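*Asks:* model this:
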Amino acid sequence: MRTLLNIIWLVFAGLALAVAYVVAGILLLIPIVTIPFAIASFRIAGYALWPFGRTVVDRPTAGVGSAVGNVLWVLLAGWWLALGHVVTSIPLFLSIIGIPLGWANLKLIPVSLLPLGKVVVPSDAYYPTYRH
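*Replies:* You can find the predicted model right below:
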């Protein structure tokens, strides 16, 4: 079922969202100081491309730097990407088969706003705390 949902997701939302994250990552590579943001953007692009069967968990070793970085991220790229999730979720909600995809799209908004200090892991296993 996950594979089917991922294929439908890829066609109707995933490819466009992944491209948006990759473009944001490339733009964030230009200034040297925003390279960590670009890496986070590329990581989320992979998750946005194929989200079912994976989840995002907090990395407990993330510190104040991640919090400060997340504030900068929201200003630089996060709110644009979150808006992209909202816009692409609306047409998904218009069909019955698209409703779970629309909800999945809305669940990606928190990680699109605050990606630093998070890690993408398989959802098959329970991860109370992720040790990196």
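*Asks:* alpha carbons only for contacts and neighbour counts from here, please
*Replies:* Noted.
*Asks:* and the gap between the residue most central in space within the chain and residue 113?
*Replies:* For the chain, the residue nearest the mean C-alpha position is residue 44 (4.0 Å; Cα atoms, centre = their mean). Separation of residue 44 from residue 113 (Cα to Cα, to the nearest Å): 11 Å.
*Asks:* now the residue of the chain positioned farthest from its centre, what's its secondary structure?
*Replies:* For the chain, the residue at maximal distance from the C-alpha centroid (Cα atoms, centre = their mean) is residue 96, at 23.7 Å. Following DSSP: H, G, I helix; E, B strand; the rest coil, we place residue 96 in the coil state.
*Asks:* who touches the nearest residue to residue 58 once chain neighbours are set aside in this structure?
*Replies:* Leaving aside its sequence neighbours, residue 58 sits nearest to residue 118 (Cα to Cα, 6 or more residues apart in numbering; 4.5 Å). Neighbour list for residue 118: 56-59, 111 [criterion: Cα atoms under 8 Å, 6 or more residues apart in numbering].
*Asks:* now the second one, please; I'll put the structures next to each other:
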Amino acid sequence: MSCLHQEEKDMRAIGNFLWFVLGGVFMGLGWWLIGVLAFITIVGIPWGKACFVIGQFTFFPFGKEAVSRKELTNKDDIGTGGFGLIGNVIWFVLAGIWLAIGHVLSAIACFVTIIGIPFGIQHLKLAGIALAPIGKTIVTKEVAAALRKQDAEASVAKLRSKT
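*Replies:* I've put the predicted structure just below:
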């Protein structure tokens, strides 16, 4: 393992610790609270499951990314097709907008301080996820980068085959 890789891991650990202590815990608990409420309704169990996954991501977001399951697996599932779209619309109305507002307000509070800017940016990313989480999965930054590279290579190959 290279020294640079270890330094990057150390920085992620420090970032995650500071994030958690300086307020990330509250938004993570917000996700989990919505998840518990979704589980209580029985029909909301799929949304509740997503809330717990993203809540855990919200507790320690540095070094991870949310990506589309369709892009990751190259196939549709119930959350990435038409039902996922309907699920995201229902989610947006009932809970997504409120979690997104919480993340945006947290971002504004972070942006007030210079040192909080990376945390504010992370809150804005989480606000975007809060609006439509169905069909997403959480992976490491390295997996997300490899996925983007693979998609870019496929796009280049497709463009070259047209000429």
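*Asks:* TM-score for this pair?
*Replies:* Overlay of the two chains. TM-score (TM-score structural alignment, normalised by the length of structure 1): 0.93; 129 aligned residues with a Cα RMSD of 1.2 Å.
*Asks:* related to what we said a few turns ago, so which of the contacts of residue 118 of structure 1 is the closest to residue 65 of structure 1?
*Replies:* Taking Cα to Cα as the measure, residue 65 of structure 1 lies nearest residue 59 of the contacts of residue 118 of structure 1, at 12.6 Å.
*Asks:* and residue 92 of structure 2, what pairs with it in structure 1?
*Replies:* For residue 92 of structure 2, the aligned position in structure 1 is residue 74, judged by TM-score structural alignment.
*Asks:* what residues are up against that match?
*Replies:* Here residue 74 of structure 1 is in contact with 113-114 (Cα under 8 Å, 6+ apart).
*Asks:* mind redoing it with 7 Å?
*Replies:* Contacts for residue 74 of structure 1 (Cα atoms under 7 Å, 6 or more residues apart in numbering) come out as residue 113.
*Asks:* that one belongs to a strand, doesn't it?
*Replies:* No - counting by three-state DSSP, residue 74 of structure 1 is not found in a strand; it is helix.
*Asks:* for it, give its distance to residue 116 of structure 1.
*Replies:* From residue 74 of structure 1 to residue 116 of structure 1 the distance is 11 Å (Cα to Cα).
*Asks:* now which residue in structure 1 aligns to residue 127 of structure 2?
*Replies:* Aligned by TM-score structural alignment, residue 127 of structure 2 pairs with residue 109 of structure 1.
*Asks:* number of residues surrounding the closest residue to its match other than its chain neighbours?
*Replies:* Using Cα to Cα, 6+ apart and skipping residues adjacent in sequence, the residue nearest residue 109 of structure 1 is residue 82, 5.1 Å away. Residues near residue 82 of structure 1, counting by other Cα atoms under 10 Å, number 19.
*Asks:* hmm, residue 82 of structure 1 is touching residue 111, no?
*Replies:* No - contact between residue 82 of structure 1 and residue 111 fails when scored by Cα atoms under 7 Å: they sit 8.8 Å apart.
*Asks:* biggest helix in structure 2 by residues?
*Replies:* Identified as the longest helix of structure 2 according to DSSP state H is helix 141-162.
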